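Engineer: Any chance you could fold what I've pasted below:
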Amino acid sequence: MTRRLGPGSLVIATHNAGKLKEISALLEPHGLKCLSAGSLGLPEPAETGTTFVQNALLKAHAAAQASGIVALADDSGLAVEALDGRPGVYTADWAERQWFEGSAGRDWFMAMGKVEGMLQERGPEVSRAAAFHCVLALAWPEGESAVYEGRVAGSLAWPPRGTLGFGYDPVFVPAGMEQTFAELDPAEKHRISHRADAFAKLVAEQFA
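Structural biologist: Alright, predicted model coming up:
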């Protein structure tokens, strides 16, 4: 049986404020105090895995061992059907600006434009189907771990719409809806997102 979380602190292995906010909101009802790896000054490990599961486990174990506290890592990304599942595990990398492109940091509009440009190169009939994937990995300092996977299907819109999300949210329209993730009320997004799907599985096993 998977080891269960007890009350207390949980390190969220991220330096992304948006991701920390979403995860904290999902865990708040279960009495866990969420701390970010960034606030603890923990380094970000190199994400050398080739799958979401590998990267999530890598980050969770690194944070748990460095902090001595149970850690939760999220590895998530956008998989576009017509692009053979890309950007996938390289979802964030596609937003990285190079030194010759100006200031350092991530440019999500650039990343969204790259996806759109690649789709347009494939012609007007190209499939715009896509899905967001999320893997949540729990790791204990002693080395134990558990993994939970979630997914939400949808399609890509252009141009980007909405200001409420982050990352690729302004171009992703979940199946059966007309608004992008960035146009949805955050509570509604939390209810239907890939992260919510993975969290439902985590909660069912950890807190049921």
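Engineer: can we go C-alpha only for contacts and neighbour counts from here?
Structural biologist: Fine.
Engineer: how deep is Ala25 tucked in, by neighbour count?
Structural biologist: Neighbours of Ala25 under the rule other CA atoms under 10 Å: 12.
Engineer: actually Glu144, not the one I wrote
Structural biologist: Neighbour count of Glu144, defined by other CA under 10 Å: 12.
Engineer: To compare against the first, here's the next sequence to fold:
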Amino acid sequence: MRLVLASNNAKKLAELKALFAPLPLEIVAQGSLGVAEAEEPHHTFIENALAKARHAARATGGAAIADDSGLCVDALGGQPGVASAHFADVVLPVGEREVQRRVQDEANNALLLQRLQGRPDRRAKFVSTLVAIRSADDPEPLVAVGRWQGEILAAPRGAGGFGYDPLMFIPALGKSVADLDAATKNAHSHRALAAAQMLALMHESWHLG
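Structural biologist: The predicted model follows:
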């Protein structure tokens, strides 16, 4: 069964291919099929993930899966939430995408620390919402949510990862996400938790595996 990933992110594609390896699925990125990115106008992860999945399914005429994820901080009422990737309003330099992402990440982290200054509650979670549908009009989307609990540090720690990883401390592991090796991160992450749920849902509802 072919499953179109509603993303053009090569790292996300590779990660999901590995996570869904137990099932008889061929996961392909929508970009390889000439499908453009969908709009993400909603205020919740589930609405944006469903919109992206329906967009990909409608454009390709088959099954699709989408992920919408971000950081939710308790003291900020769940912000930055769906706006995690563009939390800070910053002018990006012209050039390579990786350079732009690094500038945006640094600005996002600086703004997060600013907003949390003087606040004793540092609890936060990384959230991943996966939505899979058999067709654009599927009345029964499969929905899986993974939540990775942690705390926001007072300063960045660790040289790995990206985004908010240097600020997200995982008490259960005693390290920031940026201090974790790739295998450990992929085994415990919010996306891994969501993928495990989705595997079970696909097995039960779609009779895969």
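Engineer: Now do the same contact list for the equivalent of Phe52 of the first structure over in the second structure.
Structural biologist: Phe52 of the first structure maps onto Phe45 in the second structure, with residues paired by TM-score structural alignment. Neighbour list for Phe45 of the second structure: 68-69, 81-82, 128-129 [criterion: CA atoms under 8 Å, 6 or more residues apart in numbering].
Engineer: Please name the nearest non-neighbouring residue to the equivalent of Ser36 of the first structure over in the second structure.
Structural biologist: Mapped onto the second structure by TM-score structural alignment, Ser36 of the first structure lines up with Ala29. By the measure of CA to CA, 6 or more residues apart in numbering, the closest residue to Ala29 of the second structure outside its immediate chain neighbours is Leu5, 4.8 Å from it.
Engineer: Quick check: Met88 of the first structure vs Gly41 of the first structure, distance?
Structural biologist: Residue 88 of the first structure: Gly, not Met. Here Gly88 of the first structure is placed at a distance of 27 Å from Gly41 of the first structure (CA to CA, to the nearest Å).
Engineer: what about those two, which has more around it?
Structural biologist: Gly88 (22 against 11).
Engineer: The more buried one against Asp75, yeah?
Structural biologist: No: the pair Gly88 of the first structure / Asp75 is not scored as a contact, 10.0 Å apart, by CA atoms under 8 Å.
Engineer: tell me, how many neighbours does Phe132 of the first structure end up with?
Structural biologist: Neighbours around Phe132 of the first structure, by other CA under 10 Å: 23.
Engineer: no no, Asp89 of the second structure
Structural biologist: The burial count for Asp89 of the second structure: 10, using other CA under 10 Å.
Engineer: In a helix, it, correct?
Structural biologist: No: looking at Asp89 of the second structure with DSSP: H, G, I helix; E, B strand; the rest coil, it is coil, so not inside a helix.
Engineer: Now do the contacts for it.
Structural biologist: By CA under 8 Å, 6+ apart, Asp89 of the second structure has no neighbours at all.
Engineer: Please enumerate the strands of the first structure.
Structural biologist: Ranges of strands in the first structure, per DSSP state E, are 8-12, 32-36, 71-80, 129-139, 145-156, 172-174.
Engineer: matching residues in the second structure for the fourth one?
Structural biologist: Following TM-score structural alignment, the aligned partner range for strand 129-139 of the first structure in the second structure is 123-133.
Engineer: for stretch 73-81 of the first structure, same thing?
Structural biologist: Going by TM-score structural alignment: stretch 73-81 of the first structure matches residues 66-74.
Engineer: List the buried residues in that stretch.
Structural biologist: 66-73 (16 or more other CA atoms under 10 Å).
Engineer: can you put the residues you listed in TSV and add distance to Met168 of the second structure?
Structural biologist: Shown next, in TSV, are these (distance: CA to CA, whole Å):
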residue	distance to Met168 of the second structure
Ala66	24
Asp67	20
Asp68	19
Ser69	15
Gly70	12
Leu71	9
Cys72	11
Val73	10
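Engineer: show me where the first structure has helices.
Structural biologist: In the first structure, the helices defined using DSSP state H lie at 17-27, 52-67, 108-121, 186-192, 194-206.
Engineer: Point out the most buried one among those helices.
Structural biologist: Highest mean neighbour count of the helices of the first structure: helix 52-67, a mean of 22 (counted as mean count of other CA atoms under 10 Å).
Engineer: Average offset of that helix relative to the second structure?
Structural biologist: With mean CA distance after the TM-score superposition for the first structure, helix 52-67 of the first structure departs from the second structure by a mean of 0.6 Å once superposed.
Engineer: Compute the number of surrounding residues for whatever residue of the first structure lines up with Pro93 of the second structure.
Structural biologist: By TM-score structural alignment, Pro93 of the second structure lines up with Gly102 in the first structure. By other CA under 10 Å, the residues close to Gly102 of the first structure number 8.
Engineer: any idea how far Gly102 of the first structure lies from Val115 of the first structure?
Structural biologist: According to CA to CA, Gly102 of the first structure stands 20 Å off from Val115 of the first structure.
Engineer: neighbouring contacts of the match of stretch 73-81 of the first structure?
Structural biologist: Residues contacting stretch 66-74 of the second structure (CA under 8 Å, 6+ apart): 5-7, 45-46, 48-50, 52-53, 78-85, 121-132, 164.
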